[in-house]
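>>> no sequence for this one, just the structure:
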C-alpha cells in the first residue's frame, strides 16, 4: 500500500524523538511537518506507545540463494526483514553456490533476486585465494566491499586467506579505495585450541578462544596500517579486543567494527548443552563479556549492530545429534534483531535513538547509502514503527525465515515492530508483496 504520510508523537529526527508528520512523495521523504499537519491522502498513524525510526539497514545477512535456497532465499529472507523493521539488506557472498567472487557469479545472484524482494538488497563481494584479478571488476560492478575469512569458512567453495594472501588482497583493495570486511578468527590459534566432540557448550567455547579473535584483529589492524586500506571487523564477539580497537581508532586507522544481537542478548553460562540454535563462530561468550560489549557500543568503540543472520536446514543444525562441533554454526535472528536489542538496551537505560543509530544510520554509512538509515528530507521513505505497547512472543515456527529454528524461540519482549515502510510502501504482513524491493549498487559504480 502506497502511503502519503506517517504521523506520530515520537519520530526520530536529528537524533531526537519529536511529534511530526513525515510526508512521502514518490518513495522519498518530501517534508517533515508538525504532527497535526493535514494530509490529503493515505496516512499511517502510529499509536502514542510507538516510536517511528528509520528502517534498519542490516549489512550482514546470509540469504544463500542461489545454490542453498533450502537454507534461505530472497523471498523468505526479505519477508523476515520487513516484518522485523529492516528495509535494506546487504547479502554476504558465501553460502550461496556459486559464491559472489566474480562478476559472472554476481550476475547469477542478481538474476536470482530479480522480482523476489520485499525490501532493498545489495551485495558484498568475496576475497578468496584465487580471485585477486576479480576484485576491481566486482567493485566496478557495484558490490559494496569484499568479505574474507582468516580461518576456514565452513564451506569449501569459499576458502580463507592465509597471511600473505590477506596482505596481497588488502593492498589491491586499498589501490582502488575499496572496503575489506573480515571474519577475524586466526586459523593457527584455532588449530591448537582443544576440540572436544560433544554437546557441552563449555567445550565448544574452549575450541573458539578469545585469542583467535585478538590475533586475527591484530593482523587486520596491522594490514590497515601498512596499506592504508579501509577495514571492517565483522561480528565482534570478544570484548578483550576492545582496547586494541580503541587504540587503532585513536591512531587514525580506517577501521569500523560490528557486533550482533546474539552477543548482546545471550550468555554462555545460560546456553543449554546440545542447543545448536545458539552455535555461531565466533561464539557467544559469558555474561561479563556481554556487558563489556554493551560498554564498547556506548563508548563508540563498536560502531554498529547487525544480525549476521546465518540460517540452515534442520538437518544441518542438528548434524551430530547435538554435537556442537558438527552442527552448522549460525544464528537466525533477522526478524527479531531490532526488538531484541531495543529490549536489552532498555534494561540498561540505553535509549531507542542509540539503538537506531547503531542499526540504521551507522550501517548505512558503512556502505555509503546516504539516503538510507535516517529520517531527513530527500532520504528514502524507509521507516519502522516500533511499539512498546505490543508484546512480542517469539515462536520459531511463526517467523518468516525459511527454517523454523531460532535462538530467540520462546522469548517475550515488551515491544515489537508493527509496521514497516519501504520507499513509501507500507508492508502488509497478511498479504506479502515482493514488488517493492530494489537491487542496490554501490554509489558511484
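It's in. Note that the coordinates shown come from a computational prediction; the quantities given were computed from them, not determined experimentally. Residues are numbered from 1 along each chain as shown.

>>> make it CA atoms for all contacts and neighbour counts henceforth
Noted.

>>> Run a quick check on residue 60 versus residue 94, I expect a contact.
No - in this structure, residue 60 is not within contact of residue 94 by C-alpha atoms under 8 Å, at 11.3 Å.

>>> Now the common contact residues for these two.
Common neighbours of residue 60 and residue 94, counting by C-alpha atoms under 8 Å, 6 or more residues apart in numbering, are absent.

>>> which residues in the stretch 251-400 of the chain form helices?
261-265, 287-299, 314-317, 337-347, 352-356, 362-366 (DSSP state H, counting those that start in this stretch).

>>> let's bring in a second one:
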C-alpha cells in the first residue's frame, strides 16, 4: 500500500458493536485500514492516547436559514458550530429560508448560498407544501434526501414562508413520494388541537411557560402520528417522524413497524436533557414545538432509547436572532432551540456517563442509523475501510462549563449555556481534514460537499462547494 496521508494511533475506536483500541489509516479522505500501522506508512500521525474516536455525528435535522434569512443562521456559522460539536454531515430542512426549498430553483439558490461556506458535508431536504405537489418529482431528481412536511403551522405567517399541509395535500403528497421511492419526514402535531388550545389560552391572557406547554399536549402529537400512519398504510409512503417527544408516540410508531410499515423516528437531545421545569426556569430560549415535557416523560424516553425503540437522535437546530426570544410571553417568542453544537456532548454526558448507555449504541443513534436510513451509508456513518474519514476525537473525562462565548452560532444563545459537561470534543475531521480543534477553533477553509441522493439511497452525486 502507498504512503497514507494520516494515521490516528492509540485511540479507543468506537465501532458499531464494540470499542477497540486500534489505529486508523487514512488516504485521499477515506479510511483505508484499521489495525496496527507502522510509523513509516503515514505522512502524518496523530496520537489519540486517552481519547475515544467516534464516527462523526450525522445530524439529519438542521435549519440553516439561507437563502433569505442568513442573519438568523447561515451555512458558515451553522456548519462551524456543528463541526465544533463533532458533527461531520448534516441535512438541512426547509423552514425559514426565503424561498423555502419547495422548488428546484429554491434548491439551487440554497446550494449557491452554501457554495464555499460549509465547513462539513451536507444534504438538503425538499418540502411538501400546498401548491407544490408537481415540484416533488423534479426535486427528487435534483437529489434532495427526502421531503419534509408540517402537520401544524410552522409559525411564520409570511406569504413566502414554509406552510403546513392540509390533509388533502398530505395524502396526495404521500402517494407521489411513495412512487418516487423517497422518505417523508413529518412534524407531527395536530393543528386543529394546538390552534384551538392556543386560541383559548390567549383569550385568557395566558403568557407563561406552563400555559404554552398545556397548549401543545402529548395528545396533539399522538393524534397527528396516528393520522399519518393511517395515510402511510393506504399510500405505502415511507415515513420518518421528527423530534418525537413522548413515549406514547414511540409506542404508536413501534406498533406500525411491527405491522410492516417503513417508518422511523428521531428524538432530540433537548427532550432527553431538559423538562418543562427548565422551560419555566430558562424562558423562551428553551421554547420549542413540541414543547419540553415532564421529568417523568423524559425518563420514559430514556427507557425507550435504552431498549432500542428510538432510531436516531437529531438536534432540530432551529436558531433565530436573540431579539425574537426577548419577551416574557411564551406564545409570542420564536419557537426553536439552538443546540447543534452540544448534541454529541449531551448524549455522551447524559447517556454514557450518567446512564451507562454503551458507546456503540450511542454511535449507532448519532451516526450509523441516520446514514443508513437516508442513503449515506456505507460511505458515511461508520468507522470502516472505504468510508469517509469523518471522525470526532473526544475526551470522556474532561469536565467543563459551557459559556456563551464558546458558541459558534451567529447568535450565541442556547438553553445549555451555563450547563456543566463531563466530556469534550477535542477535534473533528471531515474526510480526513482537520476542521475543528478545541482551543484553536476552526482549522480549515470551508470545503464541505453537497451530497445529492437518488431515490434508491445511492448517492446521485457529490458536488464540492
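Received it, and whenever you're ready, just let me know what you need. What you are looking at is a predicted structure, and each value in this text was computed from that prediction instead of being measured.

>>> what TM-score do we get after superposing?
For this chain pair, the superposition-based TM-score is 0.96 by TM-score structural alignment, normalised by the length of structure 1; 441 aligned residues with a C-alpha RMSD of 1.6 Å.

>>> Buried deepest among the helices of the stretch 251-400 of structure 1, which one?
Mean neighbour count (mean count of other C-alpha atoms under 10 Å) peaks for helix 261-265 among the helices of the stretch 251-400 of structure 1, with a mean of 24.

>>> got a list of what residue 31 of structure 2 touches?
24, 25, 383, 384, 385, 386, 387, 388, 389.

>>> want to throw the residues you listed into a markdown table with neighbour count and distance to residue 49 of structure 2?
Putting these into a markdown table (neighbours: other C-alpha atoms under 10 Å; distance: C-alpha to C-alpha, whole Å) gives the following:
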| residue | neighbour count | distance to residue 49 of structure 2 |
| --- | --- | --- |
| 24 | 26 | 13 |
| 25 | 26 | 16 |
| 383 | 28 | 18 |
| 384 | 20 | 20 |
| 385 | 17 | 21 |
| 386 | 17 | 24 |
| 387 | 20 | 23 |
| 388 | 27 | 22 |
| 389 | 31 | 19 |
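
>>> Show me those that map onto strands.
24, 25 (DSSP state E).

>>> Of the contacts of residue 31 of structure 2, which are reproduced in structure 1?
With the contact criterion set to both residues aligned by TM-score structural alignment, their matches' C-alpha atoms under 8 Å, the contacts of residue 31 of structure 2 that also touch in structure 1 are 24, 25, 383, 384, 385, 386, 387, 388, 389.

>>> Need the counterpart of residue 311 of structure 1 in structure 2.
Aligned counterpart of residue 311 of structure 1 in structure 2: residue 319 (TM-score structural alignment).

>>> Output the contacts of residue 31 of structure 2 in CSV, with distance to residue 400 of structure 2 appended to each entry.
Converted to CSV, the contacts of residue 31 of structure 2 look like this (distance: C-alpha to C-alpha, whole Å):
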residue, distance to residue 400 of structure 2
24, 28
25, 31
383, 28
384, 31
385, 34
386, 35
387, 32
388, 30
389, 28
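
>>> Between the contacts of residue 31 of structure 2, which sits nearest residue 18 of structure 2?
For those, the closest approach to residue 18 of structure 2 (C-alpha to C-alpha) belongs to residue 383, at 11.4 Å.

>>> just checking, what residue in structure 1 corresponds to that closest one?
Per TM-score structural alignment, residue 383 of structure 2 is aligned with residue 375.

>>> Tell me who's in contact with its match.
12, 13, 14, 29, 53, 54, 381, 383.

>>> Report the mean deviation for the longest helix belonging to structure 2 after fitting onto structure 1.
Using DSSP state H, we find that the single longest helix of structure 2 is helix 218-235. Compared with structure 1 after fitting, helix 218-235 of structure 2 has a mean deviation of 0.7 Å; criterion: mean C-alpha distance after the TM-score superposition for structure 1.

>>> Burial check on the nearest residue to residue 442 of structure 2 once chain neighbours are set aside, number of neighbours?
With C-alpha to C-alpha, 6 or more residues apart in numbering as the criterion, residue 442 of structure 2 has its nearest non-adjacent residue at 4.5 Å, and that residue is residue 436. For residue 436 of structure 2, the neighbour count with other C-alpha atoms under 10 Å is 26.

>>> Equivalent analysis for the one 4 residues further on, please.
For residue 440 of structure 2, the count of nearby residues is 8 (other C-alpha under 10 Å).

>>> cool, and residue 58 of structure 1?
As a burial measure, residue 58 of structure 1 scores 28 neighbours (other C-alpha under 10 Å).

>>> What is the aligned counterpart of it in structure 2?
Using TM-score structural alignment, residue 58 of structure 1 pairs with residue 59 in structure 2.
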